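[1] Sequence unavailable; structure follows:
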């Protein structure tokens, strides 16, 4: 089974994607790009805000690679190994979050949950794109202004919450656990 995980699923791609994430976050630092907002004006978004998509694309690449015949006759359930790899990916991302920022680690968890749920309804390509669309949607529609004129975020825009927001962490972890449970039920990977 270890050969299957390495040769077919190619879970070795995830540590490489994490290394690229750390390098990208380190190189762009706090650089921002202007993003239009529907509440008015242009607001800036950190380039590191978009880096969690790298991990989601790498995970969807690994999940897409499969041999259905071999998996249906395997003694061990491949989805258990996949779930283990997904959990390990989130743990490694949180370890990398100590360097790049815990908001990036939280957003990886959130985007992986959204991607797993989307994958259940569609396919891996759509699931990978759903994370990027969620980030862009939050930037365009999820910003608001406080009465003092300072930019803020609306209550549902979880990727925009600060890293220390316990509510955003809780929602991301619960959604990830739900997505793991749902992704394994009924779809043999």
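    Received the coordinates, thanks. This structure is a prediction, so every number in the text was calculated from the model and none was measured.
[2] drop to CA atoms for contacts and neighbour counts, all remaining ones
    Will do.
[3] now the strands: where do they sit in this protein?
    Secondary structure of the chain by DSSP state E: the strands cover 32-36, 42-46, 143-145, 151-153.
[4] Highest mean neighbour count out of the ones you listed?
    Each of the strands of the chain was scored by mean neighbour count; the highest is strand 143-145, a mean of 17, by mean count of other C-alpha atoms under 10 Å.
[5] which ones are touching the residue of the chain most remote from its centre?
    What lies farthest from the middle of the chain is residue 148; by C-alpha atoms, centre = their mean that is 32.9 Å. By C-alpha atoms under 8 Å, 6 or more residues apart in numbering, the contact set of residue 148 is empty.
[6] correct me, but residue 99 touches residue 22?
    Yes - Residue 99 lies in contact with residue 22 (C-alpha atoms under 8 Å); the separation is 7.4 Å.
[7] Compare those two and say which is more crowded by neighbours.
    residue 22 (19 against 13; other C-alpha atoms under 10 Å).
[8] Next one: the residue farthest from the centre of the chain from residue 85, what distance?
    45 Å (C-alpha to C-alpha, to the nearest Å).
[9] repeat for residue 183
    Using C-alpha to C-alpha, we find residue 183 at a distance of 13 Å from residue 85.
[10] who has more neighbours, those two?
    For residue 183 and residue 85, the more surrounded residue by other C-alpha under 10 Å is residue 183, and the numbers stand at 21 against 18.
[11] List the contacts of that one.
    Contact analysis of residue 183 by C-alpha under 8 Å, 6+ apart lists 116, 117, 120.
[12] how does it look with 10 Å?
    Residues in contact with residue 183, defined by C-alpha atoms under 10 Å, 6 or more residues apart in numbering, are 79, 83, 113, 116, 117, 118, 119, 120, 121, 177, 189.
[13] Out of these, the closest to residue 26 would be?
    Closest approach to residue 26 among those (C-alpha to C-alpha): residue 113, at 25.2 Å.
[14] Count residues in the vicinity of the closest one, would you?
    By the criterion of other C-alpha under 10 Å, residue 113 has 25 neighbours.
[15] Give me the nearest residue to it, chain neighbours excluded.
    Using C-alpha to C-alpha, 6 or more residues apart in numbering and skipping the chain neighbours, the partner closest in space to residue 113 is residue 176 (4.4 Å).
[16] and here's the other structure:
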């Protein structure tokens, strides 16, 4: 279909997911130093930042449009976009079985943020907001418990363990809310 191949170029998403998997496998448990608010450095796994690859690719696909044609299309292009987003999530969750389930969960949260920011601003601001979220949670989202081990603050959702049911529910609610909130066209942008 021309929509998927030429206009939106959704074929780039499976390539981005492949790159995400390759990066996670190559990096393994490698950590990058991130400064903490109270001084010192903390290690953050490279896989923590890897979902940005897919989020930026999705933003690229969503920004490619033919406004006049989409505004008069018989099939609502927004529904096709939401279908492609859901297919992306399925693909990333399948990849998560190999690279860790925290990656698809974090991607859901980042994608929710990106969709909302893109809806009210643009794709560059959306990508920047996602990076800012990851950096903020990495820098000030950790706390040391009574035993001296580092754990995530309640609001630093991307740092929570992959098995946290509450974090998964929060990610699902955030993404569902973002899809509902961005279901309307942007003001002044045909088909956007």
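    Everything's here; your move. Keep in mind the model is a prediction, meaning the values are calculated, not measured.
[17] Need the TM-score from the superposition.
    Remark: TM-score between the superposed chains equals 0.97 [TM-score structural alignment, normalised by the length of the first structure]; 188 aligned residues with a C-alpha RMSD of 0.9 Å.
[18] Mutual contacts of residue 183 and residue 85 of the first structure, please.
    By C-alpha under 10 Å, 6+ apart, residue 183 of the first structure and residue 85 have these common neighbours: residue 79.
[19] Who are the contact partners of residue 71 of the first structure?
    Taking C-alpha under 10 Å, 6+ apart as the criterion, residue 71 of the first structure is in contact with 4, 77, 78, 79, 188, 189.
[20] can I get those residues in CSV with neighbour count and distance to residue 127 of the first structure?
    As requested, these are exported to CSV (neighbours: other C-alpha atoms under 10 Å; distance: C-alpha to C-alpha, whole Å):
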residue, neighbour count, distance to residue 127 of the first structure
4, 15, 23
77, 14, 22
78, 21, 20
79, 18, 17
188, 12, 17
189, 19, 15
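[21] Adding distance to residue 53 of the first structure, write the strands of the first structure out as CSV.
    As requested, those are exported to CSV (distance: least, C-alpha to C-alpha, whole Å):
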stretch, distance to residue 53 of the first structure
strand 32-36, 17
strand 42-46, 14
strand 143-145, 20
strand 151-153, 21
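[22] of all these, which lies closest to residue 12 of the first structure?
    Judging the strands of the first structure by C-alpha to C-alpha, what sits closest to residue 12 of the first structure is strand 42-46, at 28.3 Å.
[23] counting contacts, what elements does the closest one pack onto?
    Other elements packing on strand 42-46 of the first structure under the criterion 3 or more C-alpha pairs under 10 Å, 6 or more residues apart in numbering; DSSP states H and E are strand 32-36, helix 124-141.
[24] between those, which gets nearest to residue 63 of the first structure?
    Nearest to residue 63 of the first structure among those is helix 124-141; the distance by C-alpha to C-alpha comes to 7.5 Å.
[25] could you give the angle of the closest one to strand 32-36?
    Interaxial angle, helix 124-141 of the first structure versus strand 32-36 (axes from the mean of the first three to the mean of the last three C-alpha atoms, to 10 degrees): 80 degrees.
[26] what's the distance between helix 124-141 of the first structure and the middle of its chain?
    Relative to its chain's centre, helix 124-141 of the first structure lies at 10 Å (C-alpha atoms, centre = their mean, to the nearest Å).
[27] likewise stretch 32-39 of the first structure?
    22 Å.
[28] Could you do stretch 56-73 of the first structure as well?
    Distance of stretch 56-73 of the first structure from its chain centroid, counting by C-alpha atoms, centre = their mean, is 18 Å.
[29] for stretch 118-127 of the second structure, same thing?
    With C-alpha atoms, centre = their mean as the basis, stretch 118-127 of the second structure stands 13 Å off its chain's centre.
[30] would you turn the contacts of residue 183 of the first structure into a markdown table with distance to residue 93 of the first structure?
    Below are the contacts of residue 183 of the first structure laid out as a markdown table (distance: C-alpha to C-alpha, whole Å):
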| residue | distance to residue 93 of the first structure |
| --- | --- |
| 79 | 21 |
| 83 | 15 |
| 113 | 14 |
| 116 | 17 |
| 117 | 20 |
| 118 | 21 |
| 119 | 21 |
| 120 | 23 |
| 121 | 26 |
| 177 | 16 |
| 189 | 23 |
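[31] Of these, which is the most crowded?
    Most neighbours among these, by other C-alpha under 10 Å: residue 116, with 29 neighbours.
[32] Quick one: residues contacting it.
    Each residue near residue 116 of the first structure by C-alpha under 10 Å, 6+ apart is listed here: 56, 59-60, 63, 122-124, 127-128, 130, 175-176, 178-184.
[33] So which of these sit within helices?
    Here DSSP state H is the test, and the contacts of residue 116 of the first structure give 56, 59-60, 63, 124, 127-128, 130, 175-176, 178-184 as lying in helices.
[34] my guess is residue 50 of the second structure meets residue 28, correct?
    No - Residue 50 of the second structure is not in contact with residue 28 according to C-alpha atoms under 10 Å; the separation is 11.7 Å.
[35] higher neighbour count, the two?
    Set residue 50 of the second structure next to residue 28 and count neighbours by other C-alpha under 10 Å: residue 50 wins out with 20 against 13.
[36] measure the residue lying closest to the more buried one once chain neighbours are set aside to residue 141 of the second structure for me?
    Once flanking residues are discounted, residue 50 of the second structure sits nearest to residue 20: 5.9 Å by C-alpha to C-alpha, 6+ apart. According to C-alpha to C-alpha, residue 20 of the second structure stands 24 Å off from residue 141 of the second structure.
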